[in-house]
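Colleague: Sequence and computational prediction follow.
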Amino acid sequence: MVKVIICTGISGSGRKEYLDRFAEYSGKLGKKVKVYHVGQMMIERAKRDGLNITPKNILNTNRHTMQALRSGVYESILRNFKEDHKKHDLIVVSIHGFFYWKKTFHHSYDHHYIARFKPDLFITVMRDPVDVRETLSAREQWKRERLGEEEISLWQNVETEVIATWAEFSGCPYYAFFNVQRLCTLFKLVFLPEMESTYISMPMTHMMDGVNRARVDRFIKKLEQYFVVFVPNINKGKIPKVSQELSKRNHAHYTNSYQMVKVDLDILLHQSKRIIVFFPKEVSSPGVINELREAHETNKEAWIIYPSKSASPFLIYYYDRSFLNERQFFLFLENEKKNVPRFKHKLD
């Protein structure tokens, strides 16, 4: 049966590029994917209809004109739906939920059409605010906005919260992940919905060196055979240091820090069925402890790979099963999942 996805992402998120690569990737695995990039279609339709609407200034357009233009594009997509259902395995309607333009938020959706698309799934593609800022600052449309990382973080926060609400009202699953997430993630969510999802947790501060990063990457790659794996982002932004001046600072100083916690706990972990924690080496990690506690209190199974028989009681309290190393863990997993089909295709 053909499925329909509503996919969103803020400007500069890499959503279009991710979806185009996903369509190509899916084709190699025998699945035909049709992607409608609504923003691009609006520009093309405006040009065809003789409207003086340019990519640089489209967000200055009268909102009634924008709504009419957007509705015309949605109607053209719906007219093609019957034929699309015959020729494709998946239809993706790629749209914006919100724009942050001239320091104000502007919604860019229509509930009426969202319902008419009858989506099976809602997706938001996120991106590191540093990368979004660099991408937008190079675009003619966004140069004058001079968006900071904090503004981009908040914009992305609004986008995910609103789209999650759409999904809830529509009775559909909702997932959000970063644009660097492997293409197999979306493929498994769509075409292998029975595959269990997991959040991979790790002591981020202590894995930035190349050796440990490579170990984690190999671990995740092998884990992909058994799960849909949601991977946290290693934030590129500057995190304020704790100091004696902490009490004098306001919350704005910590926007990126707060958003990092929000994404990991309330989005990536929340949408996963379980948590798997991998310690490349024996260290203390407040982030991991908090993620384990959140998983524990929301009744998610927690497995941990920790390279020592001695660990903090606060670590022990929150996990369900522990392993000393990767080899021990994957031997267990092979037996635990022996009757479950593995994903043995390329991950990207």
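Modeller: Here it is on my side, so go on. Residues are numbered from 1 along each chain as shown.
Colleague: going forward, measure contacts between C-alpha atoms and count neighbours the same way
Modeller: OK.
Colleague: show me where the chain has helices.
Modeller: Using DSSP state H, the helices of the chain run over 15-28, 38-48, 63-87, 111-117, 129-137, 149-170, 183-191, 210-223, 255-262, 286-297, 313-316, 326-336.
Colleague: Tell me which of these lies nearest to Ser197.
Modeller: helix 183-191 (8.9 Å; C-alpha to C-alpha).
Colleague: now that closest one against helix 15-28, angle please.
Modeller: 70 degrees (axes from the mean of the first three to the mean of the last three C-alpha atoms, to 10 degrees).
Colleague: Just list what helix 183-191 packs against, helices and strands only.
Modeller: Where contact means 3 or more C-alpha pairs under 8 Å, 6 or more residues apart in numbering; DSSP states H and E, helix 183-191 is packed against helix 15-28, strand 228-230.
Colleague: hmm, 7 Å instead?
Modeller: strand 228-230 (3 or more C-alpha pairs under 7 Å, 6 or more residues apart in numbering; DSSP states H and E).
Colleague: dropping in the other structure now:
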Amino acid sequence: MYAEAPDISAGKILDISMKRLSSLRRSVFKDIIAKSKKAPNLIVNTHATFRWQHGLFPAVDFDQMRELGTDMYICLIDGVAALHTRLADEHSIRHCLKDLIVWREEEIIGTEMLCKGINDKIPFYCLARGAEEETVETFYKLVFEPEVKKAYLSFPMTHFGDIADVRREIDEFRQRMKQFFTCFDPGDLEESYLPDYAQQADAKGEDFVEVTSLGQTIRLDLNEVRQIEQDINSQIYARDFMLIDQSDMIV
């Protein structure tokens, strides 16, 4: 969109009027649609929703998405610590952890509604970017090897994840299954540890929670972590059912 409007400075696209923003978006998507008619494969990287002056708006138009004729929709998500780190490093967007966990849920629901509103026969997948390693191979299989069976990996995480022998066995199981199936792995988005870390920090009299995110050691505000504890647990529960629904089997 910046190429379409060189007068707009980087990072300032949401500072323009909604009317111009909509016009720019439609113009860009018109070009994408034209390119899609000639390209053998095309991936469109876009949000389904966005916030503008505290309001929530669709990031695409249904008529243009119908014309594009998408084969599938994949909503890529990440953990709140990674999202916070990325926003702090790459953007100047004010946020708290509650914002991030709400925005993530809005994006999942928005993408699914867009998909089903365009054509309920088109597959929709929710895919985490990956906690320890990126899920590039899973993405590739979904797009280019749709015939491969899709499996939801079921294993204990909350109470056994810190026991070395059990953790090693779980990791071996995960890697083994990914050789044979397109796997939806709940371990690819891990943030259930945050409430425990918050409790430990509070016991030590600290006002921050120290975690490792994207190769960095960062500090999250203790009160912000406490504020999203229930959201974390609720979203894990809902996300597990979503991953199961988009799978052919549970392993």
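Modeller: Everything's here; your move. Since we're looking at a predicted model, the values are computed, not measured.
Colleague: tally of neighbours for the closest residue to Asp202 of structure 2 other than its chain neighbours?
Modeller: Distances taken as C-alpha to C-alpha, 6 or more residues apart in numbering place Leu222 nearest to Asp202 of structure 2, at 7.7 Å, with adjacent residues excluded. Leu222 of structure 2: 20 surrounding residues under other C-alpha atoms under 10 Å.
Colleague: cool, and Ile163 of structure 2?
Modeller: Neighbourhood size, Ile163 of structure 2 [other C-alpha under 10 Å]: 9.
Colleague: for the one 3 residues further on, same thing?
Modeller: By the other C-alpha under 10 Å criterion, the neighbourhood of Val166 of structure 2 contains 14 residues.
Colleague: ok, now the one 3 residues further on?
Modeller: Other residues near Glu169 of structure 2 come to 10 when the count uses other C-alpha under 10 Å.
Colleague: how about it, what's its partner in structure 1?
Modeller: Residue mapping for Glu169 of structure 2 onto structure 1 gives Arg215, with TM-score structural alignment as the criterion.
Colleague: Would you mind measuring from that match to Lys103 of structure 1?
Modeller: 42 Å (C-alpha to C-alpha, to the nearest Å).
Colleague: just Ile43 of structure 1 next, same as before
Modeller: In this view, Ile43 of structure 1 and Lys103 of structure 1 are 23 Å apart by C-alpha to C-alpha.
Colleague: For those two, indicate the residue with more neighbours.
Modeller: Neighbours were counted for Ile43 of structure 1 and for Lys103 using other C-alpha under 10 Å; Ile43 has more, 20 against 10.
Colleague: What does Leu243 of structure 2 correspond to in structure 1?
Modeller: Match for Leu243 of structure 2 (TM-score structural alignment): Leu268.
Colleague: Now do the contacts for its match.
Modeller: 199, 230 (C-alpha atoms under 7 Å, 6 or more residues apart in numbering).
Colleague: follow-up on the earlier one: was I right to think the residue nearest to Asp202 of structure 2 contacts Val211?
Modeller: No: taking contacts as C-alpha atoms under 7 Å, Leu222 of structure 2 lies outside contact range of Val211: 11.6 Å.
Colleague: wait, what's in contact with the residue positioned nearest the centre of structure 2?
Modeller: Nearest to the geometric centre of structure 2 sits Ile77, at 0.9 Å (C-alpha atoms, centre = their mean). Shown in contact with Ile77 of structure 2 (C-alpha under 7 Å, 6+ apart): 104, 127-129.
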